[in-house]
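Engineer: return a 3D structure for these sequence lines:
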Amino acid sequence: MKKQVYILFFILLYSGFNLAQQNAINIKATLNVDEDKLMIQQEIVYTNTSKQELNHIFLHNWGNAFKDRKTPLSKRFIQDFRKDLYFANQKDLGFSDIKNITINFNNIVYKELENKEDILQLFLDKPLKPKESTRINVTYILKIPNSKFTGYGKYNNGYRLRYWYLTPAIYKNGWQLMSNLNLNDLFEDYTTFNIQFKLPNYLNLTSSLKQQKPNIDGVFTTYNLYGKNQKDVILDIQRKNTFKKFHTDSHEIQTDIIQEDFNENITKVILNRELSFLTSYLGVLPTDKIFIDEVMRKQNPIYGLTQLPSFIRPFSDVFKQDLTLFKVLSKKYLQQTLLINERKDYWLIDGLQNYLMIEYVNKFYPEIKLLGKASNSWFLKRFNISKLQFNEKYPFVYQFTARRFLDQALNTPADSLSNFNRRIVSKYKAGLGFTYLKGFLSEAILNKSIKEFYQKNKLKVTNDSDFKNILTKNTSKDISWFFKDFIKTNKKIDYTIDKVKETNDSLKVTIKNKRNITAPIALYGIKNKEIKYKEWFTNVSDTLTTTLPKGKFDQIALNYENIYPEYNTLDNYYNVKRKLFNKPLKFSLIKDVKAPNYNQIFYQPSFEYNFYDGLILGVKLHNKPIIKRNLEFKISPGYATRSKMINGSFSVAFNQFFEETNIYKIAYGIAGNTLQYAPELSYSSLIPYVDIQFKRKSLRDASTENLRAKIVHINKEISPLETKTDQDNYNVFSLSYNYINPDIIDETRYSFTGEVAKNFSKISADYRFRKLTTSDTQLDFRVFAGVFLHNKSEGDYFSFGLDRANDYLFELNYYGRSESSGIFSQQYIITEGGFKSVLPTRFANQYMLSLNSSIGLWRWVEFYNDVAFLKNKNQYLFFGYENGIRLNFIHNIFEIYLPLYSNNGWEVSQEAYPQKIRFTFTGDLGSIYNFFRRGFL
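Structural biologist: Modelled structure (predicted):
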């Protein structure tokens, strides 16, 4: 009788799968700690929920993404300037070793997709009709990778497992296939899980599923996990259990992100408040257990909260713990209960989550500033950034990126976003989009629509079209602009108060649309910093004139509350009270955010050094706030402590950005400089220029391409005993094309330059290629070729230099440019001939061909070898050669060259060898910053 009951139970259970049309996954897994492997027997009951017959089924096999350097994941890491997986040791890699696959207990044909090793295609013997189910059985071994790649895998306290099992791809308007790109966005259908997991007794298992009491058998423990309407099953296997379980009024929360010394009762109060808040916006939540681990917290940081040094402690522990929990909890909950293809429609999840974050802070922490308690410090309180509220970071960060034209449309696939946009900007813009709708439609309509969308689509496959349909139904206002231009383009909203005409009793305000998007805008009347008037206007494609009563407002403003993200907010204000200047001048220390009511000039101390001037102490005056301006200027006077001279530099530039062409930006500018170039002798330069920067193929492409034209005027002081020559006062027209692809494995750079002056003209090409081999050995190659088209100059001042360029354009950062001996003469900047040894022939006044190469020996130790051909007038062709050791500590920033053998013979055996050693060193903070920020922007 008991046997019959069990049989009936499983029949009903299996029938339930068919009726609910929900897949089922049953897994038996055993952990082999010695080899970091899982022995897995997996059964998938797959139901065809589409209206099409299926001839094959695809399985996502994301555990196989760590198998080698050819997988999409490894290639993605290379794009992000990460080579840890590319050069990983075999023991740190992970893979899925498929032993057998059957369908309905019959062997079938299957294969990995080409160039997508983490997707399996299973060929069916007969078509699977709509609403029919089939049973897939797979036996395989999963090698667990090191957690350093994605946060999941083997780590010092055990194993964190995510995307560790095979899961069927979703068929919705075709197969929705995606490779593991470390985006944590697997489009996985809701499934009924039954998992039996066996592991050694000294390990504890915590999971996102429910679990029965574990069974202990000798040295092993078996955990039985189960759950319905589940996806993305995460396991944490630990030697020391760090998870805490909190039973709130409605949910069980299991997490390891709570600070050890944080009060558990306060945590429970916070969690109850957060869940109550989510329920008020989303309605009844359909699951009773939420699992949050440390990796999720790290992958969802609160920028502006966790980046400040801990010793400053600008935020209270309660605020930090509350927002940290809410950020991860809300994201996890939305991902767990809404089945959305986040690679295509990521903006909907991110927008909802960031909107909830904004609303949560507005409700419970409206007084918190962006810099927290640090805003009141004696130093920071004078800056405008200290006056920003915590939620004002969203429009600020968006504008920071939009002003550089580096933002991307919200419907851009997640794997095509730049890292900066994927991690921060697009999330913020999506959240601001919901705030925009709240302001335009009303809070009641938006929140009603969000709740209705969530309740109708929870635990179902959905997308942004479903949200659009509900929102459209709930309002009579036109919202087509939102789902067209705001979501599907990166068009920038930019309106201005063009003019205000005052009459006896009214103000006629003309609003102008400065860009190519027509969107709703809000006009305000302000009195004593309080909003006395607010009106929304739509369909302003060009200009609109409206009338306001006179005498009731101090100021008229657009977008006063920063409700919608705008390209430029500096021209949104008009002061009704007459002043000599509509915006008075304000001096601010160091860079700051813009002050809409002022014209800002920033000042900051500057420090430079060269051998002749010594330490140059100065001040830099500029108009460059943190967010870019089109017109920029800089004046930097300084006092040289050694030469006792006043010197410095200036620059003025106008940046013109383009949206519809292959040109990204044209900069028109003029720059000047004066410094010492020799003891008690200075030079001055004046350089008008035009710089054309071309767009990248995509924002994930790190290459840069530009064309630069300039006229360099140089005027040098000379000794009273000398006569001024053409080498002391001259003009050079220079035209150059430069291309850089800083790929971490195959870096390519090349440039072509032409110069025309009174007494010479010449052209040159510089090609550089750097490669890391499969054994992580660096190969560096460079070819330089230069030829004079005509040359009537005397001496070698304008000649090509073999070991050190004369730098007559004063472009290179030489600390002692006129030194022929001493430490500063040994400074090396790779240019022109690129030799390190000083050979008998150092210059070429006809042509030069040089080849430089180096190969890695061990870590940063390399062997370099150079050859060159130099031709001078009335002289035989000179062939130069050299080799030596290169200590490449930081590429192009800090390097040391030790010559071994050259035309001079064995360099190491010759007198004064230390003086032959060359070094590369730059103190340019911009170059250092660009080197270390690679892969983030």
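Engineer: use CA for all of it now, contacts and neighbours both
Structural biologist: Noted.
Engineer: give me every residue that touches the nearest residue to Gln600 once chain neighbours are set aside.
Structural biologist: Closest residue in space to Gln600, ignoring its immediate chain neighbours: Lys586 at 4.8 Å, by C-alpha to C-alpha, 6 or more residues apart in numbering. Taking C-alpha atoms under 8 Å, 6 or more residues apart in numbering as the criterion, Lys586 is in contact with 598-601.
Engineer: which of those has the most neighbours?
Structural biologist: Neighbour counts for the contacts of Lys586 were taken using other C-alpha atoms under 10 Å; the highest belongs to Gln600, which has 22 neighbours.
Engineer: if I've got this straight, that one is in a helix?
Structural biologist: No. Counting by DSSP: H, G, I helix; E, B strand; the rest coil, Gln600 is not found in a helix; it is strand.
Engineer: quick check, nearest of the contacts of Lys586 to Gln41?
Structural biologist: Distances from the contacts of Lys586 to Gln41 were compared by C-alpha to C-alpha; the smallest belongs to Gln600, at 67.3 Å.
Engineer: against Gln121, how distant is the closest one?
Structural biologist: Using C-alpha to C-alpha, to the nearest Å, we find Gln600 at a distance of 61 Å from Gln121.
Engineer: quick revisit: my read is the residue nearest to Gln600 is in a strand, agree?
Structural biologist: Yes. Using three-state DSSP, the assignment for Lys586 is a strand.
Engineer: from the contact counts, what lies against the helix or strand encompassing Lys532?
Structural biologist: Following DSSP states H and E, one finds Lys532 within strand 530-537. Using 3 or more C-alpha pairs under 8 Å, 6 or more residues apart in numbering; DSSP states H and E as the contact definition, the elements that strand 530-537 packs against are strand 521-527.
Engineer: how about the helices of the stretch 1-150 of the chain, start to end?
Structural biologist: If DSSP state H, counting those that start in this stretch is used as the criterion, the helices of the stretch 1-150 of the chain fall at 2-20, 72-79.
Engineer: can you give me the end-to-end span of stretch 712-727?
Structural biologist: 13 Å.
Engineer: so which bits of it are buried?
Structural biologist: 712-718, 727 (16 or more other C-alpha atoms under 10 Å).
Engineer: please provide the structure for the following sequence as well, for comparison with the first:
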Amino acid sequence: MAMLCSSFAFAQQNTMHIKASLNSEKKQLLIEQEIVYFNNTNDTLSQILLHNWPNSFKNRKTPLSKRFIKDFRKDLYFAKKEDLGFTSIKNISIAYQNVKHQAYEDKADILEVFLLQPLKPQESTKIDLSYLVQMPSAKFTSYGAHENGYRLRYWYITPVIYNDGWQFMSNLNLDDLFEDYATFDIELKTPKVFSLSSNLKQTKQSNETHNWYQLFGKNKKDITLNIERENTFKQFNTAPHQIQTNIVDEELDSTVIKTILNRELDFLKQYLGPLSADKILIDKAMQKKNPVYGLSQIPDFFSPFPHLFKYDLQLFKVLSKKYLQQTLFVNQRNDYWLLDGLHSYLMIEYVHKYYPKIKLIGKAADTWFLKKYNISKLQFNQKYPFVYQFTARKFLDQPLNTPADALSNFNRKIVSKYKAGLGFSYLKGYLGASVLNKSIKEFYQKNRLFITKSADFKNVLAKHTTKDVQWFFNDFIKTNKKIDYTIKKVEETQDSLKVTLKNKRNITTPIAFYGIQNDTIKFKKWYANIKDTLTISVPKGRFDQLVLNYENIYPEYNTLDNYYRTDKKFFNKPLKLTLIKDVKAPKYNQLFYQPTIAYNYYDGLILGVKLHNKPLIKRNLEFKTSPGYATKSNKLNGSFTVVYNQYFEKTSLYKISYGIVGTTLQYKPDLSYSALIPYVNVQFKRKSLRDATAEFITAKTVLIQKEILPTAIKTEQDSYRVFSLSYNYINPDIISETRFNIKTEFAKNFSKISTDFRFRKLTTSDTQIDFRVFAGAFLHNQSKGDYFSFGLDRANDYLFELNYYGRSEDSGLFSQQYIINEGGFKSVLPTRFANQYMLSLNSSIGLWRWIEYYNDVAFLKNKAKPLFFGYENGIRFNFVHNIFEIYLPLYSNNGWEVTQEAYSKNIRFTFTGELNRVYNFFRRGFL
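Structural biologist: Below is the predicted model of the structure:
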């Protein structure tokens, strides 16, 4: 009966006949295509949807271009016309009659074809298409035209799958087209200078000018073509597969590579059963888009990993993924975790079987400097729980049933794949390897080449075990609830230890409990359904440690409280001091120290040491102290910080940080200041993790004590307290960036309110327009002088928030440092401060690349003085926005500044050495 069903399904398979001709000069494919479409549903269809992904490179309005913008990529948005790609439909007909067609719901890469008459269940229709594909540059998605030819994927029009409705999806550079299996018959004509590699069986005929390729395959999808001037592909005939790849290593001969491929295929056969694909094509584009993180990013000359291991693992990752994609028919947009989880599990098992001794940091683990660190003890496979915990501790992970296009880039590329793979390892540990592996093999053999989903895997798994697996397919898959158990207490009796295990969070899953003696597992048992606490007994005197999740089998939110030492009475965990950050050492209470270097004009180089409790994975309670010696002032100074981060899972709040910061530095030659700042920061959740906006409220009290000269009289400017309450909104969109701040300050002698609005826009011609409005007014002001006034060209920074290198300088290089704040002027005008109110407008417009023209105007009002109107303009060199900029004033209230004496003193610059700001700028779009 099964064979009859299978034969029937294949008999109803769509067929695709494509006749294509390559025009290399114009980078075009001329295509005549015939689609025989079978309605294998129970519904009558009046229209058919087609995936037209070649058209996704058409312009800046396509879903692909909009996706890139969200990823802080503007290459397609501002692409040259010759780099764009599109589909030009010449004709679509059915039964020799032209039919109406259109883009579906404003999606340029989905084509809707209206049938001449309804298509009933189990009937078929033949659709004839004539169209031109303009191939895009490969720089956008790695597929398209490149210097050696054409790397083509998703290059033809193909029917959308109808399964409880049309399962259409736009091209978002996720390489996840949900495409039905079909019988392909392709005729391809190319100039003779090109060779062809594909995942179909092929024959070739030639004359003096052209090649004619005949390509054929049954039960195929995702037809990939590599048309190259210089053939970079090699063919390896393994039993029973033919593999074409340009992922070759010059240091390895073909025999070695074939041996590696055979071993990899044998491994897949061991876990999946008989393999069905007869020909597989894998290329460097796939390797680049599916790297082995922690391995592929390290240059070969610097890599701490054995060369063969690195090549083998990179090749296996691409081969196994391509094989699963070709043979398992899963909607990877909506049910990605199943394929990703199985793929990551195979990666874990492959390393465990063939490279069990490879460390996470490779041979570097044996170096004299690193071998004492806990990270050097981690095996390569321990990167999976480590990366998951790194993200989970920040509450930036997402449920595994989140659609792939709604995942943040970090989750899509790494974290969700790792968690899904850990989920399979979790099942292996809890159910047993035989149960899981038998279930995987049966699921694969039963569902290959048929539409399948995670519910089918659940049914197979439940058949092979009597243990409950609902927790896995419910909370583990459908939520981002965090697993977190701890050893709450241990009580000694005469001959046993009563151990109380506690569930600290809102998810109930099985956990593994261990008894350890001399770092060897002597006892292991799984416990399930612990909703609150469970007390168990273990023999006394047989273990020196009691541990939960000792082997990191399942992803856990916090493993620091999983250890209990039975041989320690006073200190359960001894203190350990470690140079520079390390991964957590569960057996110890860790403190880290590291050398620091800083600079300001008055202290000179500040050489010190930072002592803190922050490992690589974030903790809720963090502290650091950074004492230092200033080489110029010959003084001891530094800072300290204590902060507690409270995260929220079910509210609109993301986290509340409660902290206190203390700092002592020089603010003038031989004069220091001390600042003590208790604060509360409330950060709101983003609409989604693909939304890069930030919204937060900060309340703080700033207490300042400043040293004064022995001959000076102490004033209100030398000792004061200011309470500040501010709201911030940041949308760092790469095309239209918006930043908004409103702040109030209250002190003994003054109170004020101000707002700062910034808008940066890239026009359709890639010209940058920068616009800023600042408005500030005193609610009351009894202070003397301008120390607390609004500054036009340079804020006094009495709260010591800005990183001025020479904050008290009024001449010399450091007086020219510019941090956009308050008035935002670059020129020094006759009126520099306002003690009543200020309104300032700053703008700039791009001229060429990073050269801009700026223009500013401002209104300043001081007590008993008329309103002052200020204006200026000049040239802005915006090399790295807000990180490295140079301003050349041209004209202002001072007249033509370029003609004035000592013009170089009027030049202003922006420069920051703050590594966090630089890192956050360049990581945009990934986290």
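Engineer: on that earlier part again, how about the residue nearest to Gln600 of the first structure, what's its match in the second structure?
Structural biologist: Taking TM-score structural alignment, the alignment pairs Lys586 of the first structure with Lys576 from the second structure.
Engineer: corresponding residue for Gln336 of the first structure in the second structure?
Structural biologist: Gln336 of the first structure maps onto Gln326 in the second structure when the alignment is built from TM-score structural alignment.
Engineer: how about the contacts made by the nearest residue to that match once chain neighbours are set aside?
Structural biologist: Sequence neighbours aside, Lys221 is the residue nearest to Gln326 of the second structure in space, at 6.9 Å (criterion: C-alpha to C-alpha, 6+ apart). Taking C-alpha under 8 Å, 6+ apart as the contact definition, Lys221 of the second structure lies against 179-182, 326.
Engineer: cutoff 10 Å now
Structural biologist: 154, 158, 177-184, 199-200, 325-327, 329 (C-alpha atoms under 10 Å, 6 or more residues apart in numbering).
Engineer: give the aligned equivalent of it in the first structure.
Structural biologist: If you follow Lys221 of the second structure across to the first structure using TM-score structural alignment, you land on Lys231.
Engineer: ditto for Ala364 of the second structure
Structural biologist: Ala364 of the second structure is assigned Ala374 in the first structure as its aligned equivalent, the criterion being TM-score structural alignment.
Engineer: quick check: that match vs Tyr152 of the first structure, distance?
Structural biologist: With distances defined as C-alpha to C-alpha, the gap from Ala374 of the first structure to Tyr152 of the first structure amounts to 35 Å.
Engineer: looking at these two, which has the bigger crowd around it?
Structural biologist: The residue with the greater number of neighbours, taking Ala374 of the first structure and Tyr152 and applying other C-alpha under 10 Å, is Tyr152; the counts read 21 against 17.
Engineer: what residue in the second structure is paired with that one?
Structural biologist: So Tyr152 of the first structure corresponds to Tyr143, using TM-score structural alignment.
Engineer: got it, and Lys758 of the first structure?
Structural biologist: Under the alignment (TM-score structural alignment), Lys758 of the first structure pairs with Lys748 in the second structure.
Engineer: these two touch, right, its match and Phe788?
Structural biologist: No. Applying C-alpha atoms under 10 Å, one finds Lys748 of the second structure not in contact with Phe788, separated by 11.7 Å.
Engineer: intersection of neighbour lists for those two?
Structural biologist: Asn781.
Engineer: what about the two, which has more around it?
Structural biologist: With other C-alpha under 10 Å as the criterion, Lys748 of the second structure and Phe788 differ in neighbour count, and Phe788 comes out ahead with 22 against 13.
Engineer: let's verify the more buried one: helix, strand, or coil?
Structural biologist: With three-state DSSP as the criterion, Phe788 of the second structure reads coil.
Engineer: surely it meets Ala777?
Structural biologist: No. Contact between Phe788 of the second structure and Ala777 fails when scored by C-alpha under 10 Å: they sit 11.7 Å apart.
Engineer: list residues touching both of those two?
Structural biologist: For the pair Phe788 of the second structure and Ala777, residues contacting each of them under the criterion C-alpha under 10 Å, 6+ apart are 751-752, 834-835.
Engineer: greatest separation within those residues: which pair is it?
Structural biologist: In those, the most distant members under the criterion C-alpha to C-alpha are Ser751 and Ala834, with 13.8 Å between them.
Engineer: the two - which one has more neighbours?
Structural biologist: It is Ala834, of Ser751 of the second structure and Ala834, that has more neighbours when counted by other C-alpha under 10 Å, with 25 against 20.
Engineer: for the more buried one, give its distance to Phe774 of the second structure.
Structural biologist: When C-alpha to C-alpha is the yardstick, Ala834 of the second structure and Phe774 of the second structure sit 13 Å from each other.
Engineer: next one: the residue mapped onto Pro596 of the first structure from the second structure relative to Arg565 of the second structure, how far apart?
Structural biologist: Mapped onto the second structure by TM-score structural alignment, Pro596 of the first structure lines up with Pro586. Counting by C-alpha to C-alpha, the gap between Pro586 of the second structure and Arg565 of the second structure amounts to 11 Å.
Engineer: anything in contact with each of these two?
Structural biologist: Common neighbours of Pro586 of the second structure and Arg565 (criterion: C-alpha under 10 Å, 6+ apart): 547, 573.
Engineer: quick one: contacts for Lys394 of the second structure?
Structural biologist: Contacts of Lys394 of the second structure (C-alpha under 10 Å, 6+ apart): 557, 617-620, 645, 647, 654-655.
Engineer: this completes my enquiry, with thanks.
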